[in-house]
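Novice: Below: sequence and its predicted model.
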Amino acid sequence: VMDGAKPQTVESLRVLKESKTPFVIAANKIDRIHGWNSEHGRSMAESMGDQSKEAMGLFEQRYWDLVGQFAEHGFNIERYDRVTDFTADIALVPVSAREGEGIQDLLAVVIGLAERYLDEQLTDIEGSGEGTVLEMKEERGLGKTLDVILHRGSVKKGDEIVLVTDDGGRATRVKGLFSPRGMSEMRDAGNRWDASEEAHAASGLKISAPNLDGVLAGTTLRVVHNDAERAEALAAAQAESELSIELEEEGVCIKADTVGGLEALAKELNAIEVPIRMASIGKVSRRDIRNTEAASNPLHRVIMAFSTDILPDAITEVESSEAGAKHIGSDIIYRILEEHEEWVEQRT
């Protein structure tokens, strides 16, 4: 509410618009408006009726600023309690994450829209399982595991699954299946996982299986039950593993934690005519830095990493690089582009 649409917000809007993804706006930090009386856990509908005219006037000013900023990007937004057609207007819910005020309103809007417009996807629990691999982790006592969001069908211990790797499709079998304990979220579960025999959509789970090396985060996991399904899934996995990024003989190197992230970064670089020589998934390694140093153009001796870390030995390699290799990393693409532009300006 206070800062308006920041560059990262604009970047997210562009991605959402291009992918035609529905969304709701949470206008956070409503409690920072001068004179706003916040109450922990209160609904926003109740809160707005309990504010002074001055506080509501300041809120309306901020709100109309947001309306104008979103309109510049082709979006019509309306306060959630005033929306009459959710297919024409995007709901904006004022909230205070700090006080928990308005959170119930936000959840009500999201759940209501999901039940109204995503009914078919939410009830797609029959048939072969399909999910998205979030990341691969090394777990003590289990070895390599996959954190997965199962969004269709079911999967059980012993099922054959087809995964997308950097070498194409690969079939393996589920050795262990684990669900977050109680109300724990996957990202916060830590070691709080319970062994399961079967999981149904939609749910988050951890899978242990042999031969998980090279599995790409952000790609599809498919459960198969016969030769025909396996052949079809392997063909789909092969196609998914082939990055739709045009590489040049000379250019920069890029890395990301998922296929989607890598392609998003590549798209932005293509838009500003920055050539790409190498593109891959995973953390930035020492080998990546050495490949970066091999560029003949000094301005191409840079590796840009979106939402992925750089390994300690790679940091040492950058610091001691006689070729002037540069690592630029961030969880926000526009910051990577800004830092790259500044680096180029310093070297020209």
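Specialist: In hand now; what should we look at?
Novice: For the rest of this, base every contact and every neighbour count on C-alpha atoms.
Specialist: Fine.
Novice: quick one: terminal-to-terminal distance for stretch 118-127?
Specialist: 18 Å (Cα to Cα, to the nearest Å).
Novice: List the buried residues for that stretch?
Specialist: 124, 125 (16 or more other Cα atoms under 10 Å).
Novice: Against that first model, consider the following:
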Amino acid sequence: MSKIRIYELAKELNISSKELIELLSEEFSIAVKNHMSVIEEEDANLIKEFLSDKAENAEDDKNIESAVDENNDSNNKSNKNNKKSKSKNIPKDKESEEEEKIIEIDDTITVKELSEKIGKSSTEVIKQLIFMGVMAAINQEIDFSTAEKLAEKFDVIVVKKEKNIDKEISEQQEEEEIESEDNLQKRPPVVTVMGHVDHGKTSLLDAIRKSKVTSHEAGGITQHIGAYTVTINGEKITFLDTPGHEAFTAMRARGAQITDIVILVVAADDGIMPQTEEAINHCKAANVPIVVAINKIDRPGANIDKVKQELTEYGLVPEDWGGDIICVPVSAHTKEGIDTLLEMVLLTAEVQEFKANSNRNARGAVIEAKLDKGRGAVATLLVQNGTLNVGDSIIVGTTYGRIRAMFDDKGKKIKSAGPSIPVEILGLSEVPQAGDKFNEVKDEKTARELADGRKQKVREEYLQSTHKVSLEDLYNQIKEGKVKELNIIVKADVQGSIEALKQSLQKLSTDEVKVRVIHGAVGAITETDISLASASNAIIIGFNVRPDVNAEKAAEREAVDMKTYRVIYTAIDDIKAAMLGMLEPDYKENVIGKAEIRRTYKISSIGTIAGCYVLDGKITRNSSVRIIRDGIVVFESELASLKRFKDDVKEVAQGYECGLSIEKFNDIKEGDIVEAYVMEEIKKKEL
């Protein structure tokens, strides 16, 4: 049920907060502390009804009084005086409006500004502050609570100024969604090229750029700003020159869905490789249409049909095979098929109907940004809606600025840019992050206020607990309706384990929550996996694999839940239990240190001894250990011995060398990582 503050209701009823508080106490037996207290809307309606009836009765009394007045003039004065005293609380008393003043302030205010707002001299205000025990000079700032207490002494109500700029921006975007078709115009599609390393992504982009961009430039030099626009058959296409799916997903994790179409490059002589599969999964998670460019068709071992066959295994069925995926054979080397590829991109764009309104405030996203020694903060922006002009004030994530200069993808100075056009701008206060959204606002002051508010909000969110999905809290999030789909990323030591886990996990779907395995691959858990999990709010399950150092740091930073298992059924049981709210984490694994094996020694009576260097944390004699080779767990056991030189020791700290042997395991190799861990019992919380 909605609530209303006392001062707001008093303003609506045209009476003072003091009178309203007395009325609540006397007539309704509702005790409230002050003007900032809240009451239920139901009670507020009763008060309105009560005062309305009272006003009507007063009007009736007045009419009776007039009639009596005509017959008996002598009693007129006494009747009027009685009525005045009875009508003290009628909501027509203008005196109350004068005696009570409401002012809006920010979180802090200077003594001088406050004295001006409440209409008192700064000497009087400072005097009252001294009585309150606050020593403040005329230009010193005081906080909101101090200002509120001080204002009460002068019969003034202080309320916090509502910053509705963010709200205005979100309302503006809502308007865009329901915008009239008459205002919308066709805009160029924004395209990202993805695929496996060495399959010709860069060569293809270079071939497109040289044939469609560079030939029109003086001296054939292209100004690199991370994006460029090409023209084919009178239609424009904007290409994002990003370094693959990691950047694509990092942008999506920041809420910037800027790519309209993805060109997936697959080599005709190589077929689908691990990074190709990753790119497909990233595109599917983002729900972006794919056009497949089968590159290197000029190579001797090229087999287009084999590539098409492999694509069907990932749910991408080519058009000529009865599906809806456009496949174009191309050669970046001979330029064959490039025009056809671009025509197919335009055809896909036509089907998708990408439109925007250029006659409104600009909004979009940051493609890339850097700090230039001579020019300061430089950012490449992609305008997604509206028109951006030189001189406009913009808010970009937690930074702001006024556009001093704007350049197109050829390095030419321009004054304005419409939808789907990439531009490089100067004039921001700080360097923004790639993927940050930007919005045009009315002036620089507004932009600065909003940026400060966002910075504060980021700090608060960082201090508060994250809302990312985790197995421990999964049941609560399902019940609260926060989770409708449980996205899972599976990493394992062999392909067979991935398939088995995928099928078993997807069978756990219920009416309340659908389990989706959005990505599965062989190898260690990497930073790319963390990026995808963060963007898709997914849980990572590792089977016989471990995260690398960068992945661990990224998981901690992005609050991504990672679980590693040695037994496939334990993983399935844990997720099933989490969905039913029965997961009981009795024990938690705590990794205490890592050591790298630098040298191995074979001793006939003992076995293999490893000469190690402790990279992180510490290795203790009583810890459990696992041997990790190329990110994959090859064995788990206990330490048989731990030595420094010839002495047995209890522990060896980071930065020191040691010798160790592992219980029942001699297949140690140089470069292996020894990870030491202990299992900690989690005490049950008492109810």
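Specialist: Here it is on my side, so go on. From a predicted model like this one, the values you see are computed outputs, not experimental measurements.
Novice: Residue 106 of structure 1 contacts residue 26, doesn't it?
Specialist: Yes - using Cα atoms under 8 Å, residue 106 of structure 1 is in contact with residue 26, at 7.1 Å.
Novice: joint contacts of these two?
Specialist: Residues touching both residue 106 of structure 1 and residue 26 by Cα atoms under 8 Å, 6 or more residues apart in numbering: 93, 95.
Novice: for structure 1, which helix is longest?
Specialist: helix 53-71 (DSSP state H).
Novice: if we can go back for a sec, between residue 106 and residue 26 of structure 1, tell me which one has more neighbours.
Specialist: residue 106 (23 against 17; other Cα atoms under 10 Å).
Novice: Would you state the strands of the stretch 201-350 of structure 2 in chain order?
Specialist: Remark: strands assigned in the stretch 201-350 of structure 2 by DSSP state E, counting those that start in this stretch are 227-232, 235-240, 261-267, 290-295, 326-329.
Novice: against structure 1, where does the fourth one fall?
Specialist: Aligned by TM-score structural alignment, strand 290-295 of structure 2 falls on residues 23-28 of structure 1.
Novice: Residues touching that stretch, excluding its own?
Specialist: 1, 16, 90-97, 106, 109-110.
Novice: Just give me how far it sits from the chain centre.
Specialist: Remark: stretch 23-28 of structure 1 is offset 17 Å from the chain centroid, using Cα atoms, centre = their mean, to the nearest Å.
Novice: buried stuff in that stretch?
Specialist: 24, 25, 26, 27, 28.
Novice: Identify the residue nearest the fourth one in space, chain neighbours excluded?
Specialist: Take residue 27 of structure 1 and drop its neighbours on the chain: the residue closest to it by Cα to Cα, 6 or more residues apart in numbering is residue 94, 4.6 Å away.
Novice: aligned partner of that neighbour in structure 2?
Specialist: In structure 2, residue 94 of structure 1 lands on residue 329 (TM-score structural alignment).
Novice: these two touch, right, that match and residue 337?
Specialist: Yes - between residue 329 of structure 2 and residue 337 there is a contact at 6.2 Å, judged by Cα under 8 Å.
Novice: Please check the contacts of stretch 23-28 of structure 1 and keep the buried ones.
Specialist: With neighbours counted by 16+ other Cα under 10 Å, those contain buried members at 1, 90, 91, 92, 93, 94, 95, 96, 97, 106, 109, 110.
Novice: Among those residues, give me the pair with the biggest separation.
Specialist: The span of these, defined through Cα to Cα, is set by 90 and 97 at 20.2 Å.
Novice: tell me the SS of residue 151 of structure 2?
Specialist: helix (DSSP: H, G, I helix; E, B strand; the rest coil).
Novice: Which position in structure 1 pairs with it?
Specialist: Match for residue 151 of structure 2 (TM-score structural alignment): no aligned residue.
Novice: Need the distance between the two termini of stretch 157-171 of structure 2.
Specialist: Per Cα to Cα, stretch 157-171 of structure 2 runs 30 Å from first to last residue.
Novice: Spell out which residues sit in contact with the match of residue 94 of structure 1, please.
Specialist: 293, 294, 295, 297, 304, 337 are the contacts of residue 329 of structure 2 under Cα under 8 Å, 6+ apart.
Novice: and what of residue 211 of structure 1?
Specialist: With Cα under 8 Å, 6+ apart, residue 211 of structure 1 has these contacts: residue 172.
Novice: Contacts for stretch 430-440 of structure 2 next, please.
Specialist: Contacts of stretch 430-440 of structure 2 (Cα under 8 Å, 6+ apart): 169, 250-252, 254-256, 361-371, 377-379, 388, 392-400.
Novice: And those residues, which of them are buried?
Specialist: Buried among these (16+ other Cα under 10 Å): 169, 250-252, 254, 256, 361-369, 377-379, 388, 392-400.
Novice: Out of these, list just those in strands.
Specialist: 363-369, 377-379, 388, 393-396, 399-400 (DSSP state E).
Novice: where's residue 127 of structure 2 relative to residue 102 of structure 2, distance?
Specialist: Distance from residue 127 of structure 2 to residue 102 of structure 2, by Cα to Cα: 22 Å.
Novice: same question, residue 343 of structure 2
Specialist: Residue 343 of structure 2 sits 63 Å away from residue 102 of structure 2, going by Cα to Cα.
Novice: Could you report the distance from residue 217 of structure 1 to residue 62 of structure 1?
Specialist: Distance, residue 217 of structure 1 to residue 62 of structure 1, using Cα to Cα: 39 Å.
Novice: what's the answer for residue 5 of structure 1, then?
Specialist: 11 Å.
Novice: and the helix ranked longest in structure 2, which stretch of structure 1?
Specialist: In structure 2, with assignment by DSSP H, the single longest helix is helix 41-71. Aligned using TM-score structural alignment, helix 41-71 of structure 2 spans no residues in structure 1.
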